[in-house]
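*Asks:* Need a 3D model of the sequence below.
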Amino acid sequence: MALEEYAGSIVMEIDGKEVEIASLNATEKTGRKLVKTMNKTGRAKGFSRGIKEYDLSISAVIPLTGDIDWAAIEGAKITQYPLSTGGQRVSYLDCFAISVGEKYTVDNEAMRDIAMGALRKVEE
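*Replies:* Below is the predicted model:
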């Protein structure tokens, strides 16, 4: 049986500049919604199509100097790709910051939690 390699750590870039992050969660909402109707079967009959949404949740370490102004991000291109060669690049286009928070704990480094939205997703 051949040994298979799987995706591991990623590199994240904002407008071509590498950013130090601890985690990235990307969620694609399909926009589909359940359509409920009153009928004798007592169940829904189908769904309607809506608008796709892309949500990004990023945890970034807070550097002592040269931190990004996360709250000011509008119209950015965020690209993530595998640290190892041969993986696929995924870009989120026209990204904008929704909320920015800070997190400090006893055992870990200080983190900044950023919620972002994107208008498009492109696999390169």
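
*Asks:* can we go C-alpha only for contacts and neighbour counts from here?
*Replies:* Fine.

*Asks:* buried ones in whichever strand in the chain runs longest?
*Replies:* In the chain, taking DSSP state E as the definition, the longest strand is strand 90-103. Of all the residues in strand 90-103, those buried under the rule 16 or more other CA atoms under 10 Å are 90-98, 100.

*Asks:* Quick one: the helices in this protein, in order.
*Replies:* In the chain, no helices are defined using DSSP state H.

*Asks:* Let me see the ranges of the strands in it.
*Replies:* With strands called from DSSP E, the chain shows them at 10-14, 17-19, 21-29, 33-35, 46-48, 53-61, 74-82, 90-103, 111-118, 120-123.

*Asks:* what about the ones you listed, which gets the closest to Leu3?
*Replies:* Nearest to Leu3 among those is strand 74-82 (18.4 Å), distances taken as CA to CA.

*Asks:* list the buried ones in that closest one?
*Replies:* So strand 74-82, judged by 16+ other CA under 10 Å, has buried residues 76-82.

*Asks:* wouldn't Ile98 be in contact with Glu74 here?
*Replies:* No. Judged on CA atoms under 8 Å, Ile98 makes no contact with Glu74 at a distance of 9.7 Å.

*Asks:* wait, Phe34 sits on Ser48?
*Replies:* Actually, residue 34 is Leu rather than Phe. Yes. With contact defined as CA under 8 Å, Leu34 reaches Ser48; the gap is 6.6 Å.

*Asks:* To compare against the first, here's the next sequence to fold:
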Amino acid sequence: MSDDELVGTIVLYVDGQEIDCASVSTNLQGLRKAVKTMNSKGHANKSASTTSDGSIQIDAFIPKKGAVDWGRISGATVIIESQDDGSYREVYSGVGVVTVGKKYSVDGEATQSLDCFYKDYVVE
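*Replies:* The predicted model follows:
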């Protein structure tokens, strides 16, 4: 597999504004769940479809000027795409910020830790 077959650096956009970030992590949870039943085996042997929900964790750098007011983000669109040619693109819509934290360290830049949820997800 050559290097041009892999997604490299990504660019993060929130409502059309490019955001400088250190990392982005996404999770989709709750597609199925185990259903506990009383049986001779002593373990769950059934499953059911459930309502899914997704989350995004972003570590964004804190700019000196023009910082995003993350606490007001509700119903946003977050786009993650490959930097080189835009051939890889994920779109998360209905994004809301749940928590905002800040991290300062001696050896690094100041970042904001954002925990968000999303309502819909599409790979283009």
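
*Asks:* Adding distance to Ile68 of the first structure, write the strands of the first structure out as CSV.
*Replies:* CSV is the format used below for those (distance: least, CA to CA, whole Å):
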stretch, distance to Ile68 of the first structure
strand 10-14, 10
strand 17-19, 9
strand 21-29, 12
strand 33-35, 37
strand 46-48, 40
strand 53-61, 10
strand 74-82, 13
strand 90-103, 11
strand 111-118, 10
strand 120-123, 22
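
*Asks:* mind putting the buried residues of strand 90-103 of the first structure in CSV, distance to Glu109 of the first structure included?
*Replies:* Below are the buried residues of strand 90-103 of the first structure laid out as CSV (distance: CA to CA, whole Å):
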residue, distance to Glu109 of the first structure
Val90, 28
Ser91, 28
Tyr92, 27
Leu93, 29
Asp94, 30
Cys95, 26
Phe96, 25
Ala97, 22
Ile98, 23
Val100, 17
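
*Asks:* among the residues you listed, which two are most distant?
*Replies:* Taking CA to CA, no two of the buried residues of strand 90-103 of the first structure sit farther apart than Val90 and Val100, at 22.9 Å.

*Asks:* Now for the spatially closest residue to Asp94 of the first structure that is not a sequence neighbour: which residues touch it?
*Replies:* Spatially, and ignoring its direct neighbours in sequence, Asp94 of the first structure is nearest to Gly75 (4.0 Å; CA to CA, 6 or more residues apart in numbering). Gly75 of the first structure makes contact with 93-96, according to CA atoms under 8 Å, 6 or more residues apart in numbering.

*Asks:* ok, 10 Å please
*Replies:* By CA atoms under 10 Å, 6 or more residues apart in numbering, Gly75 of the first structure lies in contact with 15, 93-97, 118-119.

*Asks:* Let me have those in JSON lines, adding distance to Ser57 of the first structure as columns.
*Replies:* Output for those, formatted as JSON lines (distance: CA to CA, whole Å):
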{"residue": "Asp15", "distance to Ser57 of the first structure": "17"}
{"residue": "Leu93", "distance to Ser57 of the first structure": "15"}
{"residue": "Asp94", "distance to Ser57 of the first structure": "15"}
{"residue": "Cys95", "distance to Ser57 of the first structure": "12"}
{"residue": "Phe96", "distance to Ser57 of the first structure": "12"}
{"residue": "Ala97", "distance to Ser57 of the first structure": "10"}
{"residue": "Ala118", "distance to Ser57 of the first structure": "11"}
{"residue": "Leu119", "distance to Ser57 of the first structure": "15"}
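
*Asks:* how close does the residue lying farthest from the centre of the first structure get to Tyr6 of the first structure?
*Replies:* What lies farthest from the middle of the first structure is Lys40; by CA atoms, centre = their mean that is 42.1 Å. Applying CA to CA, to the nearest Å, the value for Lys40 of the first structure to Tyr6 of the first structure is 49 Å.
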